[in-house]
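Enquirer: Sequence first, predicted model second:
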Amino acid sequence: MSRVCELTGKGPTTGNKVSHANNKTRRRFLPNLNDVTLISDVLGQSFKLRISAAGLRSVDHRGGLDAFLAKAKNEELSAKALKIKKAIEKAQAAA
């Protein structure tokens, strides 16, 4: 399972673990990923996504999944999120 946020594209980063004696060894910083069910107002259905805690706060801040995906860059989104975005755009154009 990939450790990448489906909405923001956040993934693991690397750095150093520094001991009390100032010895440095490489380590990974993993994003705080959660399995979340988000509801699309336009489509009227829910979607299960694996997103970071920071991504969930961004979704709430922008006013929901539909508003977040409308402003999100396509390069950052996963294939699943991109499919949802296109379905929302199609539904809005039809209405």
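Expert: Nice, I can see it. Numbering: from 1, shown residues only.

Enquirer: C-alpha from now on. contacts and neighbour counts both.
Expert: Fine.

Enquirer: how far is the helix or strand containing residue 46 from where the chain is centred?
Expert: Per DSSP states H and E: residue 46 is located in strand 45-52. With C-alpha atoms, centre = their mean, to the nearest Å as the basis, strand 45-52 stands 9 Å off its chain's centre.

Enquirer: Check it against this one:
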Amino acid sequence: MSRVCEFTGKRPVTGNNVSHANNRTKRRFVPNLCKVTLLSDRLDRSFKFRISAHALRSVDHVGGLDTFLLKSKDEVLSDNARKVKREIAAAG
């Protein structure tokens, strides 16, 4: 299972740990992924996703799963999220 957000496409990036003596060692910055179950109002069903905490806050801010998926671009969504988006669009 890769460490990629299903809604925003956030993935690990690399950087350096820098010590006080300015020694540099490689490290990874991984997104804060959460396994969540979100409810669709139009389909009256729940769906499981693995999304970042930032994406979860965005879903709440926009007003729910349906509006977030309909506003988001298909390029950044995972295959599972794209499938749910198509179902929501067809229902509404």
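Expert: Cool, the structure landed. Keep in mind it's a predicted model, so treat the numbers as computed, not measured.

Enquirer: I would like the residues contacting the strand holding residue 46 of structure 1, please.
Expert: With C-alpha atoms under 8 Å, 6 or more residues apart in numbering as the test, strand 45-52 of structure 1 has contacts from 4-8, 10, 31-40.

Enquirer: tell me, the host helix or strand of residue 37 of structure 2 lands on which residues of structure 1?
Expert: In the assignment (DSSP H and E), residue 37 of structure 2 maps to strand 33-40. Using TM-score structural alignment, strand 33-40 of structure 2 corresponds to residues 33-40 of structure 1.

Enquirer: From start to finish, how long is stretch 3-15 of structure 2 in a straight line?
Expert: End-to-end distance for stretch 3-15 of structure 2: 17 Å, by C-alpha to C-alpha, to the nearest Å.

Enquirer: That one: which residues count as buried?
Expert: 3-8, 10-11 (16 or more other C-alpha atoms under 10 Å).

Enquirer: quick one: contacts for the nearest residue to residue 70 of structure 1 once chain neighbours are set aside?
Expert: Of all residues not flanking residue 70 of structure 1 in the chain, residue 85 sits nearest, at 7.1 Å (C-alpha to C-alpha, 6 or more residues apart in numbering). By C-alpha under 8 Å, 6+ apart, residue 85 of structure 1 lies in contact with 66, 69-70.
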